[in-house]
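Chemist: Got a sequence here, can you model it:
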Amino acid sequence: MRVAFFGCTGATGVFILPQLLSLGYDVSVLVRDKKKLGDLTNNSSLYITEGSPRDENTVRTVINGSDIVLSTLGNAGYGSESDGLMYASIKNIVSGMRDSKVKKLVLMEGIFVGQPTDSYTAQTLFKPFLYFYSPWRDAMNLSNFVNSDDVKNSIDWIIIRPPFLTNEIIDDKDVPTRYSHYRDCLRLGVTYKVSRQCVAHFLVEIVKQASGRDIGDFDIWSTYKHFAPTIVQN
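Modeler: So this is what the prediction gives:
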């Protein structure tokens, strides 16, 4: 199976890419500078395209021939080069997926980004934040786009919404038992945190199940398709 991966050199993405390659997947990535990939550039299963996710043709090249798309692209903040990046990128990603007939999409957003499936209380609680912080508005535009009937009718997606992300390093063997995930974001609260390493593990598990591996007792795609579950550290 081939995975198209956007955001592989980001703070969470750097935990994901080595796992995908070690599992034997072919991985097609988009980076601004391939030097950031270090020794991974020598991996024969890694297909590298340099460029910007704002460029539709570049995104289409990365997705072509893939079976699933994974994106951990984020927005760095006010006035940065990444301002509006998430919304611009997702439009190009969905367009590229349709061209290549790719059906499955996995995204990472933040807990403050509301979803139509959230309770009224959750939507009311988080909505004010969108007016004060442009990166959240960008993420909300992404959410509204993928929740449109036009996209949902052609793309099976899951959005992971972690709360506060930390750089805590956890022993690899302990990671699977160090986090939990829930459909209802209010079950967590806004003060919870989770290691990027745990988020990376869960995202890789979603990809694995998409390829038919290790479904086990919990079918992620049947449970969370067109939902945006939250993840918290135990």
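Chemist: all contacts plus neighbour counts: C-alpha atoms, from now on.
Modeler: Will do.
Chemist: how far does stretch 7-14 stretch from start to finish?
Modeler: Using Cα to Cα, to the nearest Å, one end of stretch 7-14 lies 8 Å from the other.
Chemist: Another for comparison:
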Amino acid sequence: MKITVFGATGGVGREVVRQALDAGHEVTAVVRDPARLPVPAHERLRVATVSDVTDQEAVLSVISGQDAVVSALGAASNKQAKATPVAGPALTAITSAMDRAGVRRLSAVSAAPVGPLADGEGMFTRAVVYPLLRRLLRDLYADLAVMEAAMSASGTLWTVIRPPMLQNKPGTGTYRRALDANVRGGRTIPRADVADALLTTLTDPATAGHAVGVAS
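Modeler: Reported below is the predicted structural model:
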């Protein structure tokens, strides 16, 4: 499969690139600064520099002829809480470019608080954790909500992955998933497992047009 990865230099994005190469895919890693991509040169890896991922023409040039697109753009840390929105404008451009190029399959990382609380979730999470996160990081989650809306309105076969707090730990491959819901009691997940979810859903038609909650 030929896959374009946006946000390739981030914690999740670099894991997507590594895992996709390990799985035998051809990868186009979209970056602003190639020096920030800590992935060794590979015969199936193309590094494409795009300074503005909201520029539809620039985006079109890196997705034409591909089979699928993965977006790891999003909230990397709390320091970005007041940053200019990225994911929403970027996915608006990316999905429009995909429609023009005839590229259908798309997966993108969002965040658990953008989705609904899991059925049976504990009172502390319901009354304290989620309300606090949604208040403190409201700009980030608003950006991700715009991103999800742009994907839903597009002609793509999209899947949104909604993880809780991300960890820099080895992937387990045994994380839990919930279709159109968050995982009950889900608190954390390794970035490597989120990358796995982004890639495996590309070939899982049951997840097309759905959000998937993931957690350890």
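Chemist: could you pull out the strands for structure 1?
Modeler: Listed in chain order, the strands of structure 1 (DSSP state E) span residues 2-6, 26-31, 46-50, 68-71, 104-108, 156-160, 164-166, 179-182, 193-195, 230-233.
Chemist: what's the spacing between the fourth one and its chain's center?
Modeler: Here strand 68-71 of structure 1 is found 7 Å from its chain centre; the criterion is Cα atoms, centre = their mean, to the nearest Å.
Chemist: same thing with the last one?
Modeler: Here strand 230-233 of structure 1 is found 14 Å from its chain centre; the criterion is Cα atoms, centre = their mean.
Chemist: need the contact list for the most centrally placed residue in structure 1.
Modeler: The residue at the geometric middle of structure 1, judged as the C-alpha nearest the mean C-alpha position with Cα atoms, centre = their mean, is L107 (2.6 Å). By Cα atoms under 8 Å, 6 or more residues apart in numbering, the residues touching L107 of structure 1 are L70, S71, T72, W157, I158, I159, I160.
Chemist: biggest separation within those residues, which pair?
Modeler: T72 and W157 (13.4 Å; Cα to Cα).
Chemist: Could you report the neighbour count for V232 of structure 1?
Modeler: Neighbour count of V232 of structure 1, defined by other Cα atoms under 10 Å: 23.
Chemist: Look up how far V106 of structure 1 lies from it.
Modeler: Taking Cα to Cα as the measure, V232 of structure 1 falls 18 Å from V106 of structure 1.
Chemist: try G77 of structure 1
Modeler: G77 of structure 1 sits at a distance of 22 Å from V106 of structure 1 (criterion: Cα to Cα).
Chemist: Which one of the two is surrounded by more residues?
Modeler: The residue with more neighbours, out of G77 of structure 1 and V106, is V106; 21 against 14, by other Cα under 10 Å.
Chemist: does the more buried one really touch I90, like I thought?
Modeler: No: counting by Cα atoms under 8 Å, V106 of structure 1 stays clear of I90, with 11.1 Å between them.
Chemist: The residue in structure 2 sticking out farthest from the centre and S152 of structure 2: what is the separation?
Modeler: Centroid-distance maximum for structure 2: M123 at 28.6 Å, with Cα atoms, centre = their mean. Counting by Cα to Cα, the gap from M123 of structure 2 to S152 of structure 2 is 31 Å.
Chemist: quick one: contacts for the aligned residue in structure 2 for H226 of structure 1?
Modeler: The equivalent of H226 of structure 1 in structure 2 is G209 (alignment by TM-score structural alignment). G209 of structure 2 makes contacts with S152, L157, W158, T159, as judged by Cα under 8 Å, 6+ apart.
Chemist: Recalculate using a threshold of 6 Å.
Modeler: Remark: with contacts taken as Cα atoms under 6 Å, 6 or more residues apart in numbering, G209 of structure 2 is in contact with W158, T159.
Chemist: for R162 of structure 2, same thing?
Modeler: S110, A111, A112, G213.
Chemist: Map it across to structure 1 for me.
Modeler: If you follow R162 of structure 2 across to structure 1 using TM-score structural alignment, you land on R161.
Chemist: how close does its match get to D55 of structure 1?
Modeler: Plainly put, R161 of structure 1 is 26 Å away from D55 of structure 1 if you go by Cα to Cα.
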